[in-house]
Structure formats: structure tokens, C-alpha cells
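Visitor: quick check, what structure comes out for this input:
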Amino acid sequence: MSDLLDTFDKMPKIRQFDAFPKTQSIYTQRSSRGGLLTVVVSCLLCFLLWTEFSEYLYGERAYSFHVDDTVSSSMQINIDMTVAMQCHYLTIDVRDAVGDRLHVSEREFTKDGTTFEIGHAGRLDALPMPDLSVDKTISAAKRKSFLPSYSKRPQNKKFHKQPAFQKTAHVVQDGPACRIYGSMEVKRVSGNLHITTLGHGYGSFEHTAHELMNLSHVVHEFSFGPYFPLIAQPLDSSVEITKEHFTVFQYFTSVVPTLFIDSRGRRLKTHQYSVTDYSRNIEHGAGVPGIFIKYDIEPIVLTVRERSTTLVQFLVRLAGVVGGVWVCVGYAFRTLDRLGRVAKTVSHGGRTDDSPEGYAASYGYQRPSHIGGLTVDRRSTSSGWLNGGADTVEAMKQKWAGLGQGGAPKTHRKVDSVQQRIFSEEGRAW
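Guide: The predicted structure is shown next:
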């Protein structure tokens, strides 16, 4: 590793980009703790970089609420569900807070005989909620924006190319189940959508036999406002099963007008809702069996705005994350390492490895001896260096005596102490 760092240090084209002085790698100490910390910080930086990159690609959502100041007298309800009864025995009605009752005919909702299949549906409390981006939601809605009324009638030539609802996969004339699908306009007030059987709940000349009643159902799609297939709603793909003939299924929904705004400024107005479900079995004559969907309109508007960062902002944040984490971790590591060295010094009551003597001792040097004007280096035999001892001292004395008598030696070599070498190297580094 040291050889690799030395190779990079010798390259002038690389060193000229470094504006800060660095100590040569030979004078730095590496430890397993530092290597482990480098690996951990690198993994952390990879995670942070991926987070920043994901936010740059997909943006982030900002939610806000404000009072609904729009004036509207009607609202659209979209429904697509299958009930485990023949279509002939089912009736659909709407009651609102004004007191009006509307019987829904086949002009609004279509009934197709079919078989009762659960498919991929599940219970309401076990269904995951898909989370699509605002851009995908608006793009899918804009592709269907040429449909003026989002009608459900696939046989209508005006909407034959792209009907709002798919055709029934298995149409069975007078089948054991009934698929009910379509859209209708209702007053923009609280109301209740009823799906009941003939002769139970509303006056009818026909009475449904009790053994034929089974209100098990699968909700394929239920929404308010313009029909956009990619906007996930809580009741979508939910199922309720019962073996009793007299069962009441109740859904309490709270409708919130919603405005989607993507990063390009495109807008989409629709409705979202929350739902609470309740079901119970009743005795004959103690209530009306059926499927009841109660809806309340909230007086607020939810705005979902998608925000994205520019390339310059992304690069600045990227540099800030990398530099900030690396510098802060480096300072923290050096501080803890220095505290550890101080604690070690206090425990041993002597020399630290940061002092020149300690640094020289790690390389096998000891404090030099000064005899007159000469410096004698002592080298420990444990590091493989020779120890001159008394003979070296006597030789130095004779050499000094010769200099005093004018007899200069033929050659002269300046000998620097280890401490001077260390200081000179550090001085050149800084």
C-alpha cells in the first residue's frame, strides 16, 4: 500500500491537483482500526450517494392542504364489482343528504352475467397499496384525457377504441354471478350507494327467495371523480365472502379532492378516499341485507406536488455529502486516536509515540550523544544496527583532538541526528 501511495506522490500531474501539504506515506502509521473505519465510511457513502441519486431521478413529494373553494354541484362515481348473485335479483339505488333517491338503471351501470371468481383479490385489511409516482399517474391520465365523459359503455361507437372499463372476460347469460360496472353523476353532497335484492329494502313487485341470496362480492375498482385506472384506491381488488343469506356489508368512505402537480407543472384534479368497513349477519326482519357504501365529502383539498433537483444542485449536494462525511469522520477518528495515545501515556507515565523520541525509538533510534562539537548516533542492536560503545567515543575524541591541532582529516561528512532528519522531512512536507 505504501509503494502505491509513493508512486502516486511521484506523479507530478497528480500532485499538482493537491492544494494541501501531505506527509509522506513512510512517516504515517496505519492501523487495522483505520482500515475498518475506511470500509465502514465507504459503505455509508455508497448508501448516501444512492439516496441522493434516487432523489435526483424520481424527485420527492410535498403534501399541502387548503380549504376547497371550488364551486361544483355534481361528482362522478365509478364502480366495477362482481356480486355472487344473478343480475336479475340485484337493484342499485343512491340516497343523498338532500333526501333525494335515485334508482340507477342500466343506462348508468351495466350488468353482465358471469361466474364468481376471486382471482387476485384479497381482503381489504390485507391488501398492499401500490405507490405510483406523480409523473406516471398524470401521464396515464393524460393519455385518456380525450374521453369527454369517461363513460363505461364499451358498445358506444364514440368510445369504442378505448372504453373506460374493460369488457367482461367470461360473459354467461343468466350466470350465477353479476358484474356491475359503470360511472354516474351524483350530487356533490354526502350520500349512500345501496346494492340490495328485490323485495328487501325497497318496494318491489318481486320478492327474492332467501336461499338465492348471497352478497359475497369482489370490488375490482371503486373511485370518485374522473376515472383514471392507474390511481390506486383502497377498495380496489378487495373481496368479502359470506355463507349467510342475510348479511350487511357497510363501507364508510371519506372523500378528499386531490390535485396532483408533477415536476413539469402538469396538473390533474381527482379524488381520493379513506375507507372503514363493517359487516354483520342479521335475522330476517331485523334489517336490510345488502352492500352499502356511504360517502362524505371533505371541505379540504390535498395538493401533491412532485419536486426534483437540477443537475447543478445534485452535484453540489453530492460534493457536500462526500466531503462532509469524510472530513467529520476523519476529525473524529484523529481526536479519538489522540485521546487513546494520551491515555496510554498516562498509564505508562512516559513517552508518547507522537514525540520525536518515541517516533525515533519506533525505528530503532535512541537520543544522540553530544561530545564536543560532534554528534554520535546510538543505534540499538535489536534493530540490527551496530553499537559503537566506548571505542566510538574514543575515536571521536581523537578526531576532535586532531582538528584542534590543525590536522584536518582528508574527508569530512556531516552527520545529522535522527531528530534532525525527522524535522527536516516534516519541514519539507509542510
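Visitor: switch to C-alpha atoms for all contacts and neighbour counts from now on
Guide: Will do.
Visitor: all helices of this protein, in order?
Guide: Using DSSP state H, the helices of the chain run over 2-10, 12-15, 32-58, 134-143, 311-348, 356-362, 389-404, 418-429.
Visitor: can you redo those as a markdown table with mean neighbour count and distance to D100?
Guide: Formatted as a markdown table, the helices of the chain follow (neighbours: other C-alpha atoms under 10 Å; distance: least, C-alpha to C-alpha, whole Å):
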| stretch | mean neighbour count | distance to D100 |
| --- | --- | --- |
| helix 2-10 | 12 | 85 |
| helix 12-15 | 10 | 82 |
| helix 32-58 | 14 | 46 |
| helix 134-143 | 17 | 32 |
| helix 311-348 | 13 | 56 |
| helix 356-362 | 16 | 94 |
| helix 389-404 | 13 | 117 |
| helix 418-429 | 14 | 90 |
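Visitor: which of these sits closest to H217?
Guide: helix 134-143 (27.7 Å; C-alpha to C-alpha).
Visitor: give me the contacts around that closest one.
Guide: 228-231, 260-263, 266-268, 304-306 (C-alpha atoms under 8 Å, 6 or more residues apart in numbering).
Visitor: before we move on, back to that, for the helices of the chain, give me CSV that also has distance to S279.
Guide: Output for the helices of the chain, formatted as CSV (distance: least, C-alpha to C-alpha, whole Å):
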stretch, distance to S279
helix 2-10, 73
helix 12-15, 74
helix 32-58, 41
helix 134-143, 33
helix 311-348, 51
helix 356-362, 81
helix 389-404, 102
helix 418-429, 80
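Visitor: I have a second one here; can you model it like the first so I can compare?
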Amino acid sequence: MGRNGMFGSFQGFDAFGKTMEDVKIKTRTGALLTFISLSIILTSVMLEFIDYRRIHLEPSIIVDRSRGEKLVIDFDIEFPRVPCYLLSLDVMDISGEHQTEFEHQVTKTRMNKDGNVISKVQGSQLKGDVERANLNQDPNYCGSCYGAPPPESGCCNSCEEVRQAYGRKGWSFSDPEGIEQCVEEGWMDKMKEQNEEGCRIDGHIRVNKVIGNLHFSPGRSFQNNMMQMLELVPYLRDKNHHDFGHIVHKFRFGGDMTKAEELTVLPKEQRWRDKLGLRDPLQGMKAHTEVSNYMFQYFLKVVSTNFISLNGEEIPSHQYSVTQYERDLRTGNAPGKDAHGHMTSHGMMGVPGVFFNYEISPMKVIHTEERQSFAHFLTSTCAIVGGVLTVASLVDSFIFSSSKRLKKKSEDSFRGPSGKIL
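Guide: Below you'll find the model as predicted:
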């Protein structure tokens, strides 16, 4: 075998053929294409580097597998024409749990006609200032329930206990001036004093992570998702105008956290929400009516949303969509025509108030911070350099060969049939 036999055969695989320096042809067009190619390569590589350093948010959807969790509803709602003594807050869910008392979680603010603050009340119950009155009674005092079934204690020692006893009996509580306990508490005087006031209620409550509703209503608490009209007597018979027009300053859902966790997690959650442009759809919502016997309903679809940063820190949050529905209760549940001329009827009597009916989505949205790997950046850079140079070489080859053909045709046109230049 010759000296270069084996290596000579191997050289046949060389994909990078070389040319002698003295046979290379350099043109102005090639120089221009080289300059353009370098500019494109530098610009593209710089953009690729910026993209490599940029943090991307990658959304994904999974099934929410959490169990036994609690939700926190954070709210701040103003009722300009409902006094605080008439306003009740209740929470019910599909499991049958009914919350009516909230200790140190909710504040009611009395407001005058001009929207100025009169006073704030933070108590264990949200059924009115009358219920928190302290009576100077004899220790052995046992108030009458006036023929209604008494509570477990056997006595009705407050105006509210008499009201509840009347409710259990199905009687209308329409004459508090004839009730000793109500007279001693100054129940009617306080009603008259606050008749022209409004109320702003804010705070947070823990609820089960199931279908439920939170509602603001006049009078005593709801039972079986309904409220007897007898409980609305002070609201509907008042000579002053009351209605449940309202302004929602804040209404959002959050995870169940301790105070220490709230201090660290909530600011981070807000930064995430601002980054993604997430906004609570009910925030700033204004609803107006001139009708006292009027019901507002909001149907909310709550979706758990988690944010995962580059360092693996996970921040829980929630977002929701909402559909609004309003109903004038003056016609009861009798059939009537809607705005489109269709006959509609209601299966149950409504109740004046504001209802937030929430439903929990079985899906969870996860936003994950991601950054491109260095290998991806390196691969993209090589692709940019190789691609630009390859295209530039093809363009240069096409221009060079075209110019040669044109030059040859031009020379042939100056030669005669004998090949001599004319």
C-alpha cells in the first residue's frame, strides 16, 4: 500500500475543502455581504442572549388534588343606605355548615349621608348594635318570651332572644315597643337614630373549600338558604328609604395562613399578580337601585392559582370570574316578561340583600418562572452563525455566477462570426 494509501482514502471524507490563497477571488459584493452577515449575526446573538437572560412565565393547568383546605374571603363593601343595625353577614356552604358569628374578624363602620365615618364596631356578632347591649339586670332575672318557645336557657333576657323565639314560632316581630327587653335596650331609639345612616363592613372569614355563599342581608340570619319575610319588617316598614345598593372596595379569595405567613406571603403574592396583570373583577364594582325590595346576586368561579419562582418558592393565590344577576322582588315569583320579552318565573321567593355564590374549580393554574438553559443559548448561537453564513454564501455565489454569465454574454456580443473583436 502506498504512503498515502489509507490516509488518502480517509481524506476523501473531508467536508471542508481548501483552496489556495492565490486562486481566491474577492469582490466588493462579497465584502458587502460579509459586513451585512456580521451585522445580522451580532444583532441576532445579542437578542438571543437577552432572551437567554430573560425570565419566562410558563402557565400550566393540573387537577387540584388538595383536600380539607380552607379559603379566606377578604372583603370591604359599603352600603350607603343600610344602617349597621340592620345589616347581617352569614355564610353557608353545600356541606350544611352555617356561620353567623365572627369573632374579631369583621368590622362595621357607621357612616352618615355624606360618607363620613361616625364610629367603628368590632364585635363577636354582626346582627346589630342592639345585640351587644349590656343590661343591668338582676342575676336571677328571667325574661319572658311572650308565648314563644324559649331557648335552652329557658329565658329570653334580651330583645334578640325574643326575636329568635318569635322566629322559631313563626310569628312576626313587628311591635318591639311592646317587648320589655327591647324597651330597656332602647331598641327603637337606636333604630331611629341610625335610620339615615349607611354601613361599611370589612374583614375576612374562613370558609370550607366547597360550594357556598356569603350574603349580606337585613334582619336575622338565613335558615335553609331562605329568610322569612317576617324578619324583614324593620327593613321594609321603615319610613326611611333603605336599599342594598353597594360599592365593592375589595373582594378576593386567599389561602388559610397564619399572621406571620400573611406578612411574608401576601406582598409576594401581590407582586406576582401585578406582574401578570391579575385583578379582582369585583374590585371597584358599584351597584345602584332605588328599590328596597331588591336582590343582587354574584356567581363566582374560583380557581386556585400558584406561582413558582426560579428558586422553587411556591406562592398560593386564587383568581375568579364573576357573573352578576339582579332581581326586583316586588313582583314576587309571579311570571313576567324579561327585557327580551320572554316569559320568566322564579321557583322561590327572593330576599333583599347581596349574595356572593362561589363555586370552586377542580382545576389549578400554575405559573412557573423559567429561564433558557445555556445549552439552548449555545445551540441557537451556532444555528444563527451557521445559517447566516450559509445563506450569505449562497447569495454571493448566485451573484458572482450571474455577473460572470452577464459579462460573458456581453463579451460575445462584441465578437464577430470569426471570433474577432469588432
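Visitor: tell me how they score on TM after superposing.
Guide: Overlay of the two chains. TM-score (TM-score structural alignment, normalised by the length of the second structure): 0.52; 282 aligned residues with a C-alpha RMSD of 4.8 Å.
Visitor: which one of the contacts of helix 134-143 of the first structure is nearest to Y89 of the first structure?
Guide: P229 (29.1 Å).
Visitor: which ones are touching the closest one?
Guide: A141 are the contacts of P229 of the first structure under C-alpha under 8 Å, 6+ apart.
Visitor: now do Y52 of the second structure against E69 of the second structure, distance only.
Guide: Between Y52 of the second structure and E69 of the second structure the computed distance is 38 Å (C-alpha to C-alpha, to the nearest Å).
Visitor: D90 of the second structure too?
Guide: According to C-alpha to C-alpha, D90 of the second structure stands 20 Å off from E69 of the second structure.
Visitor: neighbour-wise, which of those two wins?
Guide: Higher neighbour count among D90 of the second structure and E69: D90, with 21 against 11, using other C-alpha atoms under 10 Å.
Visitor: find the nearest non-adjacent residue to the more buried one, please.
Guide: Leaving out its chain neighbours, the residue that sits closest to D90 of the second structure by C-alpha to C-alpha, 6 or more residues apart in numbering is T100, at 5.0 Å.
Visitor: same question, F75 of the second structure
Guide: F251 (4.3 Å).
Visitor: tell me, how many residues neighbour S238 of the first structure?
Guide: Look at S238 of the first structure: counted by other C-alpha under 10 Å, it has 21 neighbours.
Visitor: pretty sure it contacts H220?
Guide: Yes: S238 of the first structure is within contact range of H220, at 6.9 Å (criterion: C-alpha atoms under 8 Å).
Visitor: so which of the contacts of helix 134-143 of the first structure comes closest to N214 of the first structure?
Guide: P229 (28.6 Å).
Visitor: measure that closest one to N78 of the first structure for me?
Guide: 11 Å.
Visitor: corresponding residue for the residue nearest to D90 of the second structure in the first structure?
Guide: Matched by TM-score structural alignment, T100 of the second structure corresponds to H103 in the first structure.
Visitor: would you agree that match is in contact with F109?
Guide: No: checked against C-alpha under 8 Å, the pair H103 of the first structure and F109 is beyond contact range at 10.8 Å.
Visitor: so if I had to pick from these two, which one is more boxed in?
Guide: Neighbour tally, H103 of the first structure and F109, criterion other C-alpha under 10 Å: the higher count belongs to F109, 21 against 11.
Visitor: Provide the aligned range in the second structure for stretch 254-262 of the first structure.
Guide: The aligned range for stretch 254-262 of the first structure in the second structure is 301-309, by TM-score structural alignment.
Visitor: for that stretch, give me every contacting residue.
Guide: Stretch 301-309 of the second structure is contacted from outside by 64, 253, 272, 314-322, 358-369, using C-alpha under 8 Å, 6+ apart.
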